[in-house]
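K.L.:
Below are the sequence and a predicted model; questions follow.
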Amino acid sequence: MNFSDAVKIAMNRAGVTKQELSESTGYSYQHIYDLLAGKRRWNEETLQKVCDALGLDVIVSEASIPFEHNVHVTADYDSLVNENNRLRNQVGHLKDAIKSLTEGW
C-alpha cells in the first residue's frame, strides 16, 4: 500500500471528501485529486497538512525504507550512523581531491 492509498482509506473511515480535505489543507481540489491519483508527488509540507487534517501520524520503520540491493542492511542504528558518517567523509575526500586536481585549469 502506498501513502495515497492509506490517505484514501483514512478519508473513507472519517467520511471526509476530497473537497473537504482540500478546504482543510488549503490546497485546491485538483491538487488533492492529483495527489491521490498519483499524478502529483507528495512532499513534506503536503504530507504534514493532510496528516494533520485527517488526524494521522506518519511512522517510518526500517522495513519501509528501500535500500539498493548491493547495500548491506543492518538493524543496528549505530552501525547505520557510523556507515553514513564514513561515506560522508569519503565524499568529502573525493571533493577535495577533485578540487586539487582541477585547480589552475
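P.N.:
Yep, that arrived. A quick note: this is a predicted structure, and the numbers were derived from the prediction, not measured.
K.L.:
From here on, just use CA atoms for contacts and neighbour counts.
P.N.:
Fine.
K.L.:
Look up how far Leu36 lies from Ser4.
P.N.:
Separation of Ser4 from Leu36 (Cα to Cα, to the nearest Å): 5 Å.
K.L.:
Presented hereafter is structure B, for comparison with structure A:
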Amino acid sequence: MTATLEIAYANEIAAYREARTANEKQRAWHRLERAHILGQLRFGLHIRSHLQMLGFAVALRDGREIFGQLGRLALAPLGNLTGRLPIGNTGRAHVSAFMPMEIPEELQRQIIDAGAEN
C-alpha cells in the first residue's frame, strides 16, 4: 500500500470524525463512503472502513445499517481475497453489496496517483 492512499484514507476518516462531532450525520456518512471507496482495494483499509460504518450505525441505533455492515464485514475478506470487489461501491447497506459504482473523479485521481488501481 502506498503512503499516498493511506493519507487520503486517513483524511476522509478525519473528516468523518469532524462531521460526527458536529452531529452532521449526512456529511459523516458521505466521508465514510469516500473512505470505503479509497480503501476498498486494500484489505486492512477495507475492513476498517466497514468497522467505522458499523460503529457509527450502532451509535445511531440504525438496525438496517448494523445488519448491512455485519454482512459486509463477512463478505469483504472473500472479495479482497478473490479480487471480485464491486469497485466504487460506497459500502452502505442501502446499496447492493455486489453493485459496482462510478468512482468520483477526485477519488479516482487519488487512487491512480497512489498506484492502487485494480
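P.N.:
Yep, that arrived. Here the structure is a predicted model, which is why all the values come from computation and not from measurement.
K.L.:
what's the TM-score here?
P.N.:
Superposed pair, TM-score by TM-score structural alignment, normalised by the length of structure 1: 0.32. Supporting alignment: 56 aligned residues with a Cα RMSD of 4.2 Å.
K.L.:
mind checking the longest helix of structure 1?
P.N.:
For structure 1, the longest helix by residue count, based on DSSP state H, is helix 77-102.
K.L.:
Can you tell me the element Ala28 of structure 2 falls in?
P.N.:
Per DSSP states H and E, Ala28 of structure 2 falls inside helix 25-39.
K.L.:
counting contacts, what elements does that helix pack onto?
P.N.:
If you count contacts as 3 or more Cα pairs under 8 Å, 6 or more residues apart in numbering; DSSP states H and E, helix 25-39 of structure 2 packs onto helix 3-21, helix 43-60, helix 105-113.
K.L.:
how about JSON lines for those, with mean neighbour count and distance to Gly68 of structure 2 added?
P.N.:
As requested, the helices and strands packed on helix 25-39 of structure 2 are exported to JSON lines (neighbours: other Cα atoms under 10 Å; distance: least, Cα to Cα, whole Å):
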{"stretch": "helix 3-21", "mean neighbour count": "17", "distance to Gly68 of structure 2": "19"}
{"stretch": "helix 43-60", "mean neighbour count": "18", "distance to Gly68 of structure 2": "9"}
{"stretch": "helix 105-113", "mean neighbour count": "14", "distance to Gly68 of structure 2": "24"}
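K.L.:
Many thanks, have a good one.
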